[in-house]
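Trainee: Got a predicted structure plus its sequence, pasted below:
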Amino acid sequence: MPPEEPESFVEVPLSIAIAERLEPFKAIAVKYASIIAQGRFIRIDTSKFGEYRRYLKLLQYSKGTDAPRFGSFFGSIIGYMDEVNRHIDDGTTDQIDKAAFIRKLYFAIDIGTIGDPRGDAYDYRMPYEEQREFKEYVYREVKRLRADPEAFDAEVARAWTHYESIYHQTWESVHDAKTKTA
């Protein structure tokens, strides 16, 4: 039986700061989708997305509600790029159902951009005064992380270290184990 997913551990301010760092990838994803929509399958060197992959994995464990969806769907887009690359390598792009592929690509972009992770600064479950304080805290921390790249990198490193320590408890580890034995 797969493990129970670990608790979310990436704080909302870090999630928002990470999402802001992913803005360039959103533009890449949209451009890629427009090229695919023209019927051309192109190779994208996804090995250069190492930092983005790491950010996207961390967003899946955000304590917010919009950041995990954002991370999950943009992570799917990199997976779709990997899929096209495998088809190109195998010479089997003619086996890709273009209409279905474009639909799932645009769906991922659409869902990934519906919720803005900055909205996670609002938690409707909190009483008004707590909510106001939380929102001020989040915006203050995001501003600090934007202004101090070393602090941002340290927070990401801390979160990544925690992710690596709990990786064996994730659904992703189960999936990776299955694909390695297949």
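Mentor: The structure has been received and is ready for your questions. Numbering: from 1, shown residues only.
Trainee: When you work out contacts or count neighbours from here on, use the C-alpha atoms and nothing else.
Mentor: Will do.
Trainee: Any buried residues in the biggest helix by length in the chain, and which?
Mentor: Using DSSP state H to define each element, the chain has its longest helix at helix 66-90. Of the residues in helix 66-90, 66-78, 80-82, 84-85, 87 count as buried by neighbour count, 16 or more other C-alpha atoms under 10 Å.
Trainee: Can you check what angle separates the next helix or strand after it from helix 66-90?
Mentor: As assigned by DSSP states H and E, the chain's next helix or strand after helix 66-90 is helix 98-114. Helix 98-114 and helix 66-90 are oriented at 150 degrees to each other (axes from the mean of the first three to the mean of the last three C-alpha atoms, to 10 degrees).
Trainee: try this one next to it:
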Amino acid sequence: MNIIPRENGRMAGLTSFVRVGVLGLCLAAGLTGAGQARAAAGEALMGYWLSQDHDGVFKVERCGDTVCGTLVGMRYDGTDIPHGYDGRPECNIRMLTDFRPLSGDSGRLGGHILDPDSGHVYNAQIWSPKPDVLKLRGYLGLPIFGETQTWTRYTGGPMGPMCKMP
């Protein structure tokens, strides 16, 4: 008994199976490539970043299965470190939280950003459009109602005591 139907003397079922298998492998390779591209985009965001106004340095890193960012350097006068809305020092405060890849292959990560002066938490996206550039868009509700900042890779010296920028 032949369980694989034959077309013109060939095993049609096996041929179809091989075609589907090859197509599946091609799709998997494409998806893996897209996943690798997203991972590479995420890796491009890791490291130290100078804020748009050059008054803060953030360390962006992996935090478990998400990406986060901590304020590690600030430009300020005197010896008193700036304090946030809650009276705590802003030094080493985690301001970027829960960033994960957004759907699609945009290379953007979506998460949240804390405004230390008000305590409000906003939605945010980060991405790297080119080497050594990080874009951060903070918004309330929809991205169209937000503001984008351009941060650059930090290449300065080490931070002084109490997160003071050199």
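Mentor: Received, thanks. Here the structure is a predicted model, which means the values were calculated and not measured.
Trainee: Fetch the TM-score of the aligned pair.
Mentor: TM-score of the superposed chains, computed with TM-score structural alignment, normalised by the length of structure 2, equals 0.22; 62 aligned residues with a C-alpha RMSD of 5.2 Å.
Trainee: hey, where'd the strands end up in structure 2?
Mentor: Counting by DSSP state E, structure 2 has these strands, from start to end: 6-7, 10-11, 47-50, 56-63, 66-74, 94-101, 109-114, 121-130, 133-139, 146-153.
Trainee: which one of those lies closest to residue 29 of structure 2?
Mentor: Of all the strands of structure 2, strand 94-101 sits nearest to residue 29 of structure 2, with 19.2 Å by C-alpha to C-alpha.
Trainee: For the closest one, name the packing helices and strands.
Mentor: strand 66-74, strand 109-114 (3 or more C-alpha pairs under 8 Å, 6 or more residues apart in numbering; DSSP states H and E).
Trainee: can I get the ones you listed in a markdown table with distance to residue 14 of structure 2?
Mentor: Converted to a markdown table, those look like this (distance: least, C-alpha to C-alpha, whole Å):
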| stretch | distance to residue 14 of structure 2 |
| --- | --- |
| strand 66-74 | 43 |
| strand 109-114 | 43 |
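Trainee: From residue 66 of structure 2, how far off is residue 22 of structure 2?
Mentor: Distance of residue 22 of structure 2 to residue 66 of structure 2, given as C-alpha to C-alpha, to the nearest Å: 34 Å.
Trainee: Between these two, point out the one with more neighbours.
Mentor: residue 66 (16 against 12; other C-alpha atoms under 10 Å).
Trainee: Pull the number of nearby residues for residue 58 of structure 2.
Mentor: Other residues close to residue 58 of structure 2 by other C-alpha under 10 Å number 25.
Trainee: How many neighbouring residues does the nearest residue to it once chain neighbours are set aside have?
Mentor: Once flanking residues are discounted, residue 58 of structure 2 sits nearest to residue 71: 4.5 Å by C-alpha to C-alpha, 6 or more residues apart in numbering. Neighbour count for residue 71 of structure 2, taken as other C-alpha under 10 Å: 21.
Trainee: hang on, isn't residue 71 of structure 2 packed against residue 57?
Mentor: Yes. If you go by C-alpha atoms under 8 Å, residue 71 of structure 2 and residue 57 touch, sitting 6.0 Å apart.
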